[in-house]
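**Student:** this is a predicted model, with the sequence first.
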Amino acid sequence: MSRATLAALLGFAAAACASNHSVGPPPPDTTGQGAFLDTLEQRTFGYFWDKTNTANGLTPDRWPTNSFSSIAAVGFALTAYPIGVERGYVTRTDAAARVLTTLRFFWTARQDSNTTGSTGYHGFFYHFLDMSTGARYSNVELSTIDTALLLAGVLTCQSYFDNTGDPSETEIRALAESIYTRTDWQWAASSHPPAIALGWHPETQPQFIQYDWKGYNEAMIIYILALGSPTHPADTAAWTAWTSTYTWGTFEGQSHLGFAPLFGHQYSHVWIDFRGIQDPYMRAKGIDYFENSRRATYAQRA
C-alpha cells in the first residue's frame, strides 16, 4: 500500500497526481516533506484505529464531539487497516481481528424495511448508525453512495487478507464476498432505471429518493461496483446513462469534467488506478479519469 493511497484518505490528492501528461504545472518539490507525510499517515491511521468501536467495528463520523457512525468512515477505516500493517503501525494479526469483527457485524446486522432497529435493507446500509447498537440513526436515508464506499473497503480487505492457511483471513474473504454479493443494485435502480437512486426511506412515499446518481461526482464507484456484481448487477446501460449527464468545462485554465468539490474527483481513485482506463466519453476527450482528476486538482490549487 502506498503513501499516496493513505494521503488520499485525507483528501491530499495532489500527492497522488504526479503524471507524465503535459497539461498543468509540474508537481511541487516534496523534498523535506517526508517527515510531515509520515506524521500525516500515522495520525490518519490512528484516528481509524483508536476511535473505532472495537466491539462492532463502527467508526465515528467525527471526533471529539459525540458522534454516530458513518458507514463511509467504516469503508475508509477498512481501507486504512491494511496500510497500517504495511507501514508497521499494527500487526497483520491485530488488523485481521479488527476487520473480522467489522465484517461479522455488517453480515449479521438486521436487514429489513422497519423504520427502527435495523441496519439496512436489500444489502444496503443506512448512512449513519448508532455507534453502540449499529441500528439506524434517527431517520437517515439508506444510502447507496455510502454503502458503495463501505463496500470498497470491504473488498480491499478481501484482496489484502489472502492467506489461505489462516482461518481468520479465510473468513474475512468469505464474509466480504457475502456482503458484496448481497447488495441488490437492481432494486436500487428500480425507481428510475437504469440510474441508481441516491437512497431510500422506509417511512416516506415514494420511498426512493427522487434523485439519481447522474453527472460526474463521487458516485463513479457506485456504478463500477454495481456493474461488476456477480449476483444483482446494474443494467449495462447504466454507465451510458451516468456519462450522458456529464458536463465539460474549463476551470482556472484546466479543462476537465465539471464538479466543484475536489472530493468528487478523489474518492473513487482511492481504490482504483484509473491511469490508462478510458470509456467512450474519455476516449473522445483524449485523456483518462486519472488525468481528469489531476487537472481538477490543479484547478483547485490555482
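**Tutor:** Arrived safely. Numbering: from 1, shown residues only.

**Student:** okay, CA-based contacts and neighbour counts for the rest of this
**Tutor:** Fine.

**Student:** so who does the spatially closest residue to Leu142 that is not a sequence neighbour touch?
**Tutor:** In space, Leu142 comes closest to Tyr126 once its chain neighbours are excluded; the distance is 4.0 Å by CA to CA, 6 or more residues apart in numbering. Counting by CA atoms under 8 Å, 6 or more residues apart in numbering, Tyr126 makes contact with Ile71, Thr119, Gly120, Arg136, Tyr137, Val140, Glu141, Leu142, Ser143, Thr147.

**Student:** now Tyr126: how far from Thr59?
**Tutor:** 14 Å (CA to CA, to the nearest Å).

**Student:** wait, Ala234 touches Ser190, no?
**Tutor:** No - the pair Ala234 / Ser190 is not scored as a contact, 9.9 Å apart, by CA atoms under 8 Å.

**Student:** neighbour count for those two, which is higher?
**Tutor:** Between Ala234 and Ser190, counted using other CA atoms under 10 Å, the more crowded position is Ala234 (27 against 14).

**Student:** so who does the more buried one touch?
**Tutor:** Shown in contact with Ala234 (CA under 8 Å, 6+ apart): Trp185, Gln186, Ala189, Pro194, Tyr223, Ala226, Leu227.

**Student:** got another one to weigh against that:
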Amino acid sequence: MTQGVRRSMKHLLELDDAALLELVQRQTFGYFWDFAHPVSGLARDRSGPYFRYHVDLVATGASGFGIMAIVVAAERSWITRIEALRRVLRMARFLRRVKRHHGVFPHFFNGRTGATIPFSDKDDGGDLVETSYLVAGLLAARQYFDRDTGEERELRQRIDELCQDVEWSWYTRGGSDVLFWHWSPHHGWEMNLEIRGWNECLITYVLAASSSAHAISADVYHRGWAGGPDFKNGKEFYGIHLPLGPDYGGPLFFAHYSFLGLDPRLLTDRYADYWEQNVNHTLINREHCIRNPQGCEGYGPACWGLTASDDYLGYHAHSPASDMGVISPTAALSSFPYTPEHSMEALRHFCAVHGKRIWREYGFVDAFSETRGWYAKWHVGIDQGPIVIMIENHRSGLIWKLLMSCPEVQSALLLLGFTAPELR
C-alpha cells in the first residue's frame, strides 16, 4: 500500500495543505496495514532497528489506534471497505484467543499465539489503560461497520463480546474509589499504580463507566480520577491558563490519546472545558519551544512538540518540565485539531528542514534531537496512530463522531456529569 504513495521530499513541499495532510496520513497508515503482524493483523510495538523481546510481539494500545486508522483508511478509500472489514474481523477473531486477565488485555502479547508477553518483571497481567485504547478502537469500528451483512454483523457481535468481557470494576481492587492500572496473576496488585488524573487516562474512566455488567460508579471518577494531586491546576504558564494537569501541562499525549475518540469540542464537566484544556496545553508546549529556556538546537515557532517518545537514551516522557532537546513529530502533527496553523507550519518545517532524515516508509520517524545530532530510524505504534486519527478529526471529525455516537459512551458521560452536544 505505501509503495504507491511514496513521494520525494521535493514533491511533498509542492503539495497544497489538503494534499499534504492526505499523503502524510496515508503513508503513516502503512505502519498499521503493511507492517501489521502477519497472523493476527494487530499492530507491532515499533519498527526496526529491533523488535522488543521478539518478532511476534504486538501492542494492545497501538492496536486500538490501528483499528481507528483502518476506519480512516476505508473512509478515505485508501483501501476498500471490504478489505478494512476483513482485517478488523481477523483482529477481533484473534483477540478472543488472547490471554486476558479478568477480561483485561496485557500491554504486550504474542501476535501468533495470544500469550502474554511481560512488559516488565511484575507487569505480566492486565493493563487497564492499554485495554481502554483497544476498546475505544473496537467501538469506533463497530459504529462504522453498521451494514446488515453477515461479516459486518459478526464483527459487531464479536466486538460487543470483547467489550462486555472487560471487568472494569474488578480493577477497583475490591471496591476502592479509584481504578488501578495493573493486575498480575503472579504478582497480584504489587505494582499498586492508581489511575489518577490529569494524564492520558480519561478514556479509561469513561469506558469503565460505560459497561453494562462491570461498570464503576461516578464516585470512582470523582474521588479517584479527579482526586489526584496533579488534577487541578488553574495557573498560567507563559501567560496561558491551564485548567488541569501538572505544571506546564506535561507531555502532549495527554491531549491526544483519550481524545482520539472523545470529542473535546464543547465537552465539559465540573472540572474543565476540555477544548480549552487541550488547546492551552498545546500552546504552552509550543511556547516553551519558542522561548527555549535551555537553548536546545533547532527549537522555534515551526519546530516544536514535546511528548513521550524514543530518544537518544531510550524512552522518556518529554515535556517542558522534562526537556531533553528531543522533538517528536507526533506531538505537533497530532495537535492539528487544536492548533491547525501552528501544526501545519511544523509539518512543512519537518519536510523542508529535516527531509529524508525523518521521512521514511511509514511517515515521520519517532523523534529527533538537533542538539545531539540524533535522528531515530524507526517508528513507534502509539505515536504513529494519533497522527492518522487526529489529522482526520481535524479534517472531518470522523473518529470523534463514531465514538461519541456509541450509546454506552453517551450514558457514561452523562453518569459522570459531562455535558456535550451529543448528550442533549
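**Tutor:** Happy to help now that I have it. If you're wondering where the values come from, they're calculated on a predicted model, not measured in any experiment.

**Student:** can you pull the TM-score for these?
**Tutor:** Scored by TM-score structural alignment, normalised by the length of the first structure, the superposition of the two chains gives a TM-score of 0.80; 256 aligned residues with a CA RMSD of 1.7 Å.

**Student:** one step back: reformat the contacts of Tyr126 of the first structure as a markdown table; add neighbour count, secondary structure and distance to Pro280 of the first structure.
**Tutor:** Below are these laid out as a markdown table (neighbours: other CA atoms under 10 Å; DSSP: H, G, I helix; E, B strand; the rest coil; distance: CA to CA, whole Å):
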| residue | neighbour count | secondary structure | distance to Pro280 of the first structure |
| --- | --- | --- | --- |
| Ile71 | 27 | helix | 32 |
| Thr119 | 29 | coil | 38 |
| Gly120 | 25 | strand | 35 |
| Arg136 | 24 | strand | 40 |
| Tyr137 | 21 | coil | 41 |
| Val140 | 16 | coil | 36 |
| Glu141 | 21 | coil | 33 |
| Leu142 | 25 | strand | 32 |
| Ser143 | 23 | strand | 29 |
| Thr147 | 26 | helix | 27 |
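
**Student:** pull the most distant pair out of those.
**Tutor:** Farthest apart among the contacts of Tyr126 of the first structure by CA to CA are Tyr137 and Thr147. That separation is 15.0 Å.

**Student:** counterpart of Leu149 of the first structure in the second structure?
**Tutor:** Correspondence of Leu149 of the first structure to the second structure, assessed by TM-score structural alignment: Tyr133.

**Student:** er, Thr243 of the first structure I mean
**Tutor:** Using TM-score structural alignment, the equivalent of Thr243 of the first structure in the second structure is Ala226.

**Student:** if I look at the nearest residue to that match once chain neighbours are set aside, how far off is Arg93 of the second structure?
**Tutor:** Distances taken as CA to CA, 6+ apart place Gly197 nearest to Ala226 of the second structure, at 5.8 Å, with adjacent residues excluded. Counting by CA to CA, the separation of Gly197 of the second structure from Arg93 of the second structure is 33 Å.

**Student:** more crowded one of those two?
**Tutor:** Between Gly197 of the second structure and Arg93, counting by other CA under 10 Å, Gly197 is the more crowded of the two (22 against 17).

**Student:** state the distance from the match of Thr243 of the first structure to Phe145 of the second structure.
**Tutor:** Distance, Ala226 of the second structure to Phe145 of the second structure, using CA to CA: 34 Å.

**Student:** equivalent analysis for Arg97 of the second structure, please.
**Tutor:** For Arg97 of the second structure, the distance to Phe145 of the second structure - CA to CA - is 22 Å.
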